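Q: here is a sequence with its predicted model. Questions after.
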Amino acid sequence: MIDRETEAVNLHRSPTIRRRRLGVELRRHREEAGVTIDVVADRLGCSTSKVSRIETGHTSASPSDVQNILDIYGVGPAITAELVQIAREARQKGWWHPYSTVLTGAYVGLETAARSIWSYEQQLVPGLLQSEEYAIALIRGARRDFTDQEIEQRVRVRMERQALLIQDDPIDLRVVLDEAVLSRPVGGDAVMRGQLQKLIEAARLPNVTLQILPFAVGAHAAMDGTFVILEFEEEGDADVVFIDNATGGLFLEKTEELRKYTSIFDTLRAAALTAGESLEWIEMLVEEPLWKSKRRVSG
């Protein structure tokens, strides 16, 4: 089991976010020095793709590589020492490393380092708010090719991630759920009622804001699909939009992309029920669920 006190202390030193920060700084110093990637690769005796992947945060750089790169750029010893230390931290293993065989992409590492998360979901409860039974039913239904062990590992990661909501310095989570999420009894009646109770408990946390977007709203700003916005504490860590898909997801980092999705989320929150109204509605649904009250459509 993870030492949660240690994890809380190291929260903002997620190896994923440190690797991303290091890449940004190395690229900035290279551009300031007027050095091309080809020159760096030639001096290091490596491929240009390796240098590029280091700068984009997709590949770890060894402390010695960082030292050599910064020597090429003529960077002073104080900044060099700081970036070499970041390189060491970026090569450490995150708490999720034992589950790397069932994880794709860098999302969990970025989530671990986030200050706040804004999420819009159309079809399912976000992982940070899922009950264990709901998560099992969801993964089993969506990924028929997974073994029981793979499902167990994915669920375990999902449950561990939820510590972000209740640790000493919890993240700020804002979620807008489409009414469809509450209408689909994933896992059956008992499992879904349990999931609704889980949502009620989460919605009562001071750092969680949960709003429901009713069908009655009609067409809305996020008809194109779900997304997550991750904001980070430190100025050097750029915020990012994550769009999930079956192959691991897409990260958007351009300023105009972030601005667009932030605007969409603000529009959704304005159209949705208030947090208080949403909580009352979910409490009512535990007793009178939508999947019980609506006529089934047969093929």
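A: Structure's in. What do you need?
Q: going forward, measure contacts and count neighbours with C-alpha atoms only.
A: Will do.
Q: what's near enough to touch the residue positioned nearest the centre of the chain?
A: Residue closest to the mean C-alpha point of the chain, counted by Cα atoms, centre = their mean, is E111 at 4.0 Å. With Cα atoms under 8 Å, 6 or more residues apart in numbering as the criterion, the residues that contact E111 are 117, 230.
Q: for the stretch 151-299 of the chain, what spans make up the helices?
A: Assigned by DSSP state H, counting those that start in this stretch, the helices in the stretch 151-299 of the chain fall at 179-183, 189-203, 255-271, 275-287, 290-293.
Q: buried ones in the fourth one?
A: Going back to what we said before, that points to helix 275-287. By 16 or more other Cα atoms under 10 Å, the buried positions in helix 275-287 come out as 275, 278-279, 282-283, 285-286.
Q: just give me the closest of these to L83.
A: Distance to L83 across the buried residues of helix 275-287 (Cα to Cα) is lowest for A275, with 42.6 Å.
Q: contacts only, for the closest residue to that closest one other than its chain neighbours.
A: Using Cα to Cα, 6 or more residues apart in numbering and skipping residues adjacent in sequence, the residue nearest A275 is Q211, 5.1 Å away. For Q211, the contact set (Cα under 8 Å, 6+ apart) comprises 175-177, 269, 272-275, 278-279.
Q: with R174 instead?
A: R174 neighbours (Cα under 8 Å, 6+ apart): 116-119, 208-210.
Q: alright, now check it against this:
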Amino acid sequence: MAGKRTVLTVGLRRLAAMLLEMREDAQLGKEEVSSRTGINITTLYRIETAQARPQRRTLMAMLDLYDVDDKQREEAVELLSTALKPGMARAYEGSVSEVYAAYINFESEALSARHYQTSTVPGLLQTYEYANAVIDTSMPKLEAAMMESRAKARMDRAVNLTKEEPLELWVVMDEAAIRRVVGGPVTMRGQLERLLQEIKRKNVILQILPFDAGAHPGMAGAFTLLDFPNPADPELVYLEGLAGDELIEGHTEIRRFGVIFDQLRAMALSPRDSAAMIAAAAAELAEIGD
């Protein structure tokens, strides 16, 4: 059941990493922890990989066994309290994938996002009409209520760009995303005008990767790199694909996508020239009408 899923949050991921480190520092194997606390080995694995939230009594049993100091204990308990709070994705957990729900939570707590998109405008910058058109086309059998919820999730995510400490967003977008007329000329023109408004924000940078740039390292598909204000929270990569979405961790993979993004932004038009291209595309659609 979607309502019973444990959807990943920043706090839950940090707690899982902390508990794994505590067990390793105590030089205890999973089997010994299980035999001495009564915690099922599978449950222990799920807790340490952030697939499950520990109950308070389970957490206390682990902390007692690991013989941690008061500071570590307080931090772990506080993290559990944070992990129990519903993330931004809570309202949409029944209508989006578990990975996408986790991404929504992570995005809401991230310091910055570096995003490469291929054929559509990134969800964070979409208008409601454009989002509906994309969802309707890519998921034609989706129920109306589910479609509405998915579109609303994209609209609500935009608050990340306007909150007190806004997300720093850097987008490299293939030219196809502004040339492909999604939802008709009026909807597409509205979307392009939205982009022109968004890039006026100090925390938003947008570059267009033109067709004449030729082959490039982002041809495999869209991705987003998230980093966080707390050094204890490692960077993440979010991949979108027809076969499903994926969240990736690990220094080697993060570095690879970071290098790819740097190459893409170097090949893309400057923000000023990108804005001029978007404005020209919007003007062309204005002449077409609906």
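A: Arrived safely, thanks for sending. Everything quoted here is computed from the prediction, not taken from an experiment.
Q: go through the contacts of R174 of structure 1 and say which is closest to Q195 of structure 1.
A: Q195 of structure 1 lies nearest to L210 out of the contacts of R174 of structure 1, by Cα to Cα, at 13.9 Å.
Q: what's the burial count for the alignment partner in structure 2 of that closest one?
A: With TM-score structural alignment as the criterion, L210 of structure 1 lines up with L206 in structure 2. As a burial measure, L206 of structure 2 scores 25 neighbours (other Cα atoms under 10 Å).
Q: how close does the residue lying closest to L206 of structure 2 once chain neighbours are set aside get to L196 of structure 2?
A: Nearest in space to L206 of structure 2, with sequence neighbours left out and distances taken as Cα to Cα, 6+ apart, is V171 at 4.7 Å. Between V171 of structure 2 and L196 of structure 2 the distance is 13 Å, computed by Cα to Cα, to the nearest Å.
Q: more crowded one of the two?
A: For V171 of structure 2 and L196, the more surrounded residue by other Cα under 10 Å is V171, and the numbers stand at 23 against 18.
Q: which helix in structure 1 has the most residues?
A: Counting residues, the longest helix found in structure 1 (DSSP state H) is helix 15-33.
Q: list the residues that contact S270 of structure 2.
A: S270 of structure 2 touches 207-208, counting by Cα under 8 Å, 6+ apart.
Q: surely T56 of structure 1 meets R21?
A: No: at 9.1 Å, T56 of structure 1 does not count as touching R21 under the criterion of Cα atoms under 8 Å.
Q: pick out whichever of the two has more residues nearby.
A: More neighbours surround R21 than the other of T56 of structure 1 and R21, with 22 against 17 (other Cα under 10 Å).
Q: and the more buried one, what's its match in structure 2?
A: Per TM-score structural alignment, R21 of structure 1 is aligned with R14.
Q: how far away is the nearest residue to its match once chain neighbours are set aside from R13 of structure 2?
A: What sits nearest to R14 of structure 2 in space, not counting adjacent residues and going by Cα to Cα, 6+ apart, is D233, at 6.5 Å. According to Cα to Cα, D233 of structure 2 stands 8 Å off from R13 of structure 2.
Q: repeat for E235 of structure 2
A: Distance of E235 of structure 2 to R13 of structure 2, given as Cα to Cα: 12 Å.
Q: repeat that for L161 of structure 2.
A: Distance from L161 of structure 2 to R13 of structure 2, by Cα to Cα: 24 Å.
Q: hmm, back to that, tell me which two of the contacts of Q211 of structure 1 sit farthest apart.
A: Farthest pair in the contacts of Q211 of structure 1 (Cα to Cα) is R269 and L279. Separation: 14.5 Å.
Q: now, which of the buried residues of helix 275-287 of structure 1 sits nearest D189 of structure 1?
A: V286 (9.9 Å).
Q: who touches the closest one in this structure?
A: By Cα under 8 Å, 6+ apart, the contact set of V286 of structure 1 is 193, 196-197.
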